[in-house]
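Undergrad: after the sequence you'll find the predicted model.
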Amino acid sequence: MLARGSHENTGERLRLTLRALQSRNYRLFFAGQSVSLVGTWMQQVAMSWLVYRLTGSALLLGVVGFASQIPTFLLAPVAGVLADRWNRRRLLIATQSLAMLQAALLAAAVLTGVVQVWQIIALSVVLGCVNAFDIPIRQSFVVELVGRKEDLSNAIALNSSMVNGARLVGPSIAGVLVATVGEGVCFILNAASYLAVIAAITAMRITPARRHGARKHILHELREGFTYAFGFPPIRSILSLLAVVSLMGMPYTVLLPVFAKEILKGGAHTFGFLMAAAGVGSLGSTLYLASRRSVVGLGRVIAAAASIFGVGVAGFALSRELPLSLACLCLSGFGAMALVASSNTILQTIVEDDKRGRVMSLFTMSFMGMTPFGSLMAGSVASWLGARDTLLVGAVACLAAGLHFSRQLPRLREMVRPLYRQMGIIPEVATGIQSASEPTPPPEK
C-alpha cells in the first residue's frame, strides 16, 4: 500500500510539473525549441572560445558580448509594439530563419579559414538585431500556446527549464567538438537546429489573437508601454532589479574563458564544464518552479534569488579549484534562473493583454539589454583590475539590489491586490507577489 501510494504521489507530482504540455501547441513549441536551443548554446560557447583563441584578449570578449546584445537594448521596445500589432507566429518564423542564416555565414567564415575578429563582431551585431525582436515576441507568444490560463506559470517555468536543459547539454557538446574538430562544426549544427523550431511553429494550430482598438502611431504606443510599465511600482521594481543584476552580475559569463585558461589552467573542456555547471543550477531552479502549485510567494523568491546569485558569483571569483568553481557556478545558475523565471511569471500574470508585448520587451531590455553594457564594462575593468575583483564588485551589487527589493515587498503586495481583484484572476494567482504566509484577500462584494 505504501509503495502504491508513493507511486501515485510521484505520478501526481510529475503531472503537476508537466501540466502545460497538455496543450498541443505548447508541446510543439517545447520540442522544437529544445533542439534549437542546444545549438544556440553550442554556438555561444564556440564563439567565445574562438575569440579568445584568436586574440587572447578579455577586452575583445567584452566587445563581442556588447556587439551581440546592444541591439536588444535599442530595438526591443520597438519589437514589443510589433508583437502587440502583428501575427506573432509569422514574426517568429522570420526571426528564426534569419538566425539560421547568421549561423550559416559564421560557419562558412570559420571553415574556409578566412574568419577575423571584425567579422565575428559584425555577425554578432546581426544576431543581436534578430534576438532583439525574437525574444520579446517569443515571450509574449507563449500565452497563446497554453490552453488554460492557470497553466501559464507552469509553461513559463518549463520554458526556462528547456533553456537550461539546453544550457547543460550544449556547452558540454561544444567543449568536446571545439577540442576535436574545431568551432566551425558547432556553428553548422546550430544552423541546422533552427529547422526544428521553424517546423514546430509551422505545425501549430492557432487562432490569431484579436487586437482591440484602432492602431495608433508607433511612437505613441511605445510611450504608452513605458508609461504603463514604469508607472506601476511592482512592474518598475522587478524591471529595475533585473537591470541591476544583468548589468553587474550576468557578465560573469564573458570572463569564463579567462578563468578556465588562466586561473583553473584548463582548456575548451574546462570552459564547457563551467558553462554546464551554471546550466545544472539553472535547470534545478526551473524544475523547482515548475513543481510549485501556484505563484504564491514568488516575490520572496525574487528577493532571495538575487542574493543567492551574488553569493555564487563571489564564491566563483575567489575559487582556485575546479570542483569548488563548478559548485559556485551551480549556485549562481540557480539564483539567476529563479530570479528571471519568477520575474517573468509575475509580469506575465499582472500585465494587461493588449500591452503584453511591450511589457515583455521591457523585460527583455532589462534582462538582456543591460548585459552588453555589463559585458563591455567587465571586459574593460578586468583588463586593469583583474577578472576576480571585477566579479566580486558585481556580486556585491547584486546582493545589495536583492536586499533593497526585499524591503519594498510589503508595499508592492498592497498595490497588486486590488489590481488582481479588478482583473478577475483566480485567487491563487492574485497573491503571486505576496508572501506564502499571507491569506488570500476575500473577493469584493
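TA: Now that the structure is in, tell me what you want to look at. Here the structure is a predicted model, which means the values were calculated and not measured.

Undergrad: going by C-alpha atoms from here, please, whenever you check contacts or count neighbours.
TA: Fine.

Undergrad: just the buried residues of stretch 26-38, please?
TA: For stretch 26-38, the neighbour count (16 or more other C-alpha atoms under 10 Å) marks 26-30, 32-38 as buried.

Undergrad: dump the residues you listed into TSV; add secondary structure and distance to residue 307 as well.
TA: Formatted as TSV, the buried residues of stretch 26-38 follow (DSSP: H, G, I helix; E, B strand; the rest coil; distance: C-alpha to C-alpha, whole Å):
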residue	secondary structure	distance to residue 307
26	helix	32
27	helix	34
28	helix	35
29	helix	32
30	helix	30
32	helix	33
33	helix	30
34	helix	29
35	helix	32
36	helix	31
37	helix	27
38	helix	28
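
Undergrad: nearest to residue 175 among those residues?
TA: Checking the buried residues of stretch 26-38 against residue 175 with C-alpha to C-alpha, the nearest one is residue 38 at 12.8 Å.

Undergrad: do you know how far that closest one is from residue 190?
TA: The gap separating residue 38 from residue 190 is 8 Å, by C-alpha to C-alpha, to the nearest Å.

Undergrad: next one: residue 346
TA: According to C-alpha to C-alpha, residue 346 and residue 190 sit 32 Å apart.

Undergrad: pasting the second one now:
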Amino acid sequence: MTEPPPLRKNTKFQLLWIGSATSEFGSQLTRLAMPLLVLAVTGSPLSAGLVAGARTAATVLAQMPAGVWVDRWDRRRTLVTGQLVQAGAAAALAALVAAGHPLLWMFLLLAVVDGVCTAFIGPARSIAVRGVVPPEQLRAAYAQEEARTHAAWLAGPPAGGLLFGLGHAVPFVVDAVTVLVSAVCTVAARVPRRPAIAAVPAGDPAPVRPSMGRELGAAFRWFWQQRGLRDVSGAVMMLNLLGGAAILPLIVLVGERGGNSVVTGAVLAASGIGGLVGALISNRTGALLPPGKLLLAIVTIFGGAVALETLPFGKWWPMIPFVCISLSTPAINVVMNAVVTRLVPEEMLGRMDAVLTVVGRSLAPLGPILGGFLAATLGGAGALLCIGGGLLLTAAVAASSRSLRGFTGERAEVVL
C-alpha cells in the first residue's frame, strides 16, 4: 500500500490551514477590540459581557440545526457562504463605528449574526479537515490546527489593541478582509462537497431522509451510550463557563492597575505564547495521561492560575499565570479531537460536532455575562478569585467520577 505524502506536502490541507489561520488572526483582533469598543461606548463591563454572551448564545442555539444541515448540504458551499456572511457582518460593524456612535442593540445584532455563522463554519471546517487528511495523519493535523489557533492568540490581541488605538473601526475592517482570504483559500482547497453516500441500485427508489428531529435523536442516543464521554463533556461545560467568565475580569484588572489597550492586548497575548508552545508539544503531553485524567489536571491548573492572576505584582503580572493556562490546554483539545474522529461514524460527524459543542458550551453564553457581573460587583481581582475557586471545585467534583477518571476514548466504553 502506498504511503500518503507528508502532511506538509498536502496542498489541500495547507491551503485550508492558511485560510483558517488568517481568519483566526482576524477573530483574535476583535477578541480584544470588541469589549474595548463596547466599554468605550457604554462604560459598562456588563454590557460588554452581554455582547459576548449574545454571540456565544447564538452559536450554541444554532449548533444543532447547523450540524444536521452540514451533514445534508454541500459542505464546501456551506463553509464559503458562512465565511462571506461573517465578513459582511464585520464590515457592517466597521461602517457603523466609522459613521458615529453605534447603539448597544447594533452590537448585539451583529454579534448574533457572527455567532450563527460560526455554528455552521465550525462543523463544516472540521469535516473538511477529515476529508483532505488521511486517518493516520489526523492527530498531526489537529496539532497543527491547535498551533494555528494559539499563534493567532499570540499575535491577534496586541495587534487588536494597537489597531484600536489607531481607530475604533480599524480592527473590524482587518477582520473582514481576513475572513474573505479564508473563503478564497477554502475554494482553492477544493474540500469534499458532500458526505460519502452508498450508491443506490438502478431502479430502486432514493432513500428517504429521516426528519431533523430523528437525526438529532440518533446522535444524542449515540452520545448517551458513551458514559465516559458524557462525564468529560460535563466537566468541559463548566470549564467553558468559568473560563469564558475569566476574560472580562482580567481586562478590568489590567485597567485597574493602569494598563492601556496596548498593555491589555499584550497580557492577553500570553495565551498565544503558552498555547503555541503547548500545541507544538501536544502530541507528547497528550500521551502522558489518558484523556479523562488529563482533563482533570488541566482544570486544576486552570483554576489555580486564574486565582494567581490576582497577586498584587502590577499590571504585567497576570501574563505569567495566563501562559500557564494556555500551555496546558492544547493537549486536551488535540486528544479529544482525535478521540471523536476515531469514535464517530463519518455520516454523523456534523451532528456529533453539534451535540458535543452544544453540551460542552451550553453554559458558555453565561460566562461573559457572569464575568462582567462579577467584575462590576467585586472588581477584577475579586471576580478572578471567585472564578478560580469555581474551577478548583469543578476539578474536585469531576475527580469523584470513576468513568471520567478512566476515560480513554476507546469503543469498548460504549454502554448498551
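TA: Nice, I can see it. Note that this is a predicted model, so its numbers are computed, not measured.

Undergrad: now residue 48 of the first structure: closest residue in space, sequence neighbours ignored.
TA: Closest residue to residue 48 of the first structure apart from its sequence neighbours, by C-alpha to C-alpha, 6 or more residues apart in numbering: residue 61 at 6.8 Å.

Undergrad: does the equivalent of that neighbour over in the second structure belong to a helix or a strand, and which?
TA: Superposed on the second structure with TM-score structural alignment, residue 61 of the first structure falls opposite residue 48. Following DSSP states H and E, one finds residue 48 of the second structure within helix 45-72.

Undergrad: give me the mean distance between that helix and the first structure.
TA: Averaged over the aligned pairs, helix 45-72 of the second structure sits 1.2 Å from the first structure after superposition, using mean C-alpha distance after the TM-score superposition for the first structure.

Undergrad: next helix or strand past that helix?
TA: helix 75-99.

Undergrad: returning to that earlier point: list the helices and strands the helix holding residue 48 of the second structure packs on?
TA: helix 11-42, helix 104-132, helix 212-224, helix 349-361, helix 366-399 (3 or more C-alpha pairs under 8 Å, 6 or more residues apart in numbering; DSSP states H and E).

Undergrad: now render the ones you listed as TSV, adding distance to residue 332 of the second structure.
TA: TSV is the format used below for these (distance: least, C-alpha to C-alpha, whole Å):
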stretch	distance to residue 332 of the second structure
helix 11-42	20
helix 104-132	16
helix 212-224	19
helix 349-361	14
helix 366-399	15
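
Undergrad: how about those helices, which one is nearest residue 303 of the second structure?
TA: helix 366-399 (4.3 Å).

Undergrad: pull out the buried residues from the closest one.
TA: 366-376, 379-392, 394-395, 398-399.

Undergrad: just stretch 183-201 of the first structure next, same as before
TA: By 16+ other C-alpha under 10 Å, the buried positions in stretch 183-201 of the first structure come out as 183-198, 200-201.

Undergrad: any idea what residue 322 of the first structure aligns with in the second structure?
TA: In the second structure, the residue paired with residue 322 of the first structure according to TM-score structural alignment is residue 315.

Undergrad: doesn't residue 262 make contact with that match?
TA: No: the criterion here is C-alpha atoms under 8 Å, and residue 315 of the second structure misses it with residue 262 at 11.7 Å.

Undergrad: hang on, the earlier thing: residue contacts, the match of residue 322 of the first structure?
TA: Residues in contact with residue 315 of the second structure (C-alpha atoms under 8 Å, 6 or more residues apart in numbering) are 253-255, 257-259.

Undergrad: how does it look with 6 Å?
TA: By C-alpha atoms under 6 Å, 6 or more residues apart in numbering, the residues touching residue 315 of the second structure are 254, 257.

Undergrad: surely it is within a helix?
TA: No: according to DSSP: H, G, I helix; E, B strand; the rest coil, residue 315 of the second structure belongs to no helix; its state is coil.

Undergrad: which one of the helices and strands packed on helix 45-72 of the second structure lies nearest to residue 163 of the second structure?
TA: helix 11-42 (8.4 Å).

Undergrad: have a look at how far, on average, that closest one is from the first structure.
TA: Overall, helix 11-42 of the second structure averages 1.2 Å from its counterpart (mean C-alpha distance after the TM-score superposition for the first structure).

Undergrad: just want the angle from that helix to helix 104-132.
TA: Angle, helix 11-42 of the second structure to helix 104-132, by axes from the mean of the first three to the mean of the last three C-alpha atoms, to 10 degrees: 170 degrees.

Undergrad: got the angle for helix 11-42 of the second structure vs helix 75-99?
TA: Using the same axes, to 10 degrees, helix 11-42 of the second structure lies at 30 degrees relative to helix 75-99.

Undergrad: ok now helix 11-42 of the second structure, how far from the chain's centre?
TA: 12 Å (C-alpha atoms, centre = their mean, to the nearest Å).

Undergrad: give me the helices and strands touching that helix, please.
TA: Applying 3 or more C-alpha pairs under 6 Å, 6 or more residues apart in numbering; DSSP states H and E, one finds that helix 11-42 of the second structure contacts helix 138-166, helix 170-189.

Undergrad: dump the ones you listed into a markdown table; add distance to residue 245 of the second structure as well.
TA: Putting these into a markdown table (distance: least, C-alpha to C-alpha, whole Å) gives the following:
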| stretch | distance to residue 245 of the second structure |
| --- | --- |
| helix 138-166 | 17 |
| helix 170-189 | 23 |
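
Undergrad: select, out of the ones you listed, the one closest to residue 409 of the second structure.
TA: helix 138-166 (14.1 Å).

Undergrad: contacts only, for residue 253 of the second structure.
TA: Residues counted as contacts of residue 253 of the second structure (C-alpha under 6 Å, 6+ apart) are residue 380.

Undergrad: hang on, it is in a helix, isn't it?
TA: Yes: judged by three-state DSSP, residue 253 of the second structure forms part of a helix.

Undergrad: which residue lines up with it in the first structure?
TA: So residue 253 of the second structure corresponds to residue 259, using TM-score structural alignment.

Undergrad: please report the distance of the residue most central in space within the first structure from residue 366 of the first structure.
TA: Most central in the first structure under C-alpha atoms, centre = their mean is residue 340, positioned 6.4 Å from the mean C-alpha point. Using C-alpha to C-alpha, residue 340 of the first structure is found at 10 Å from residue 366 of the first structure.
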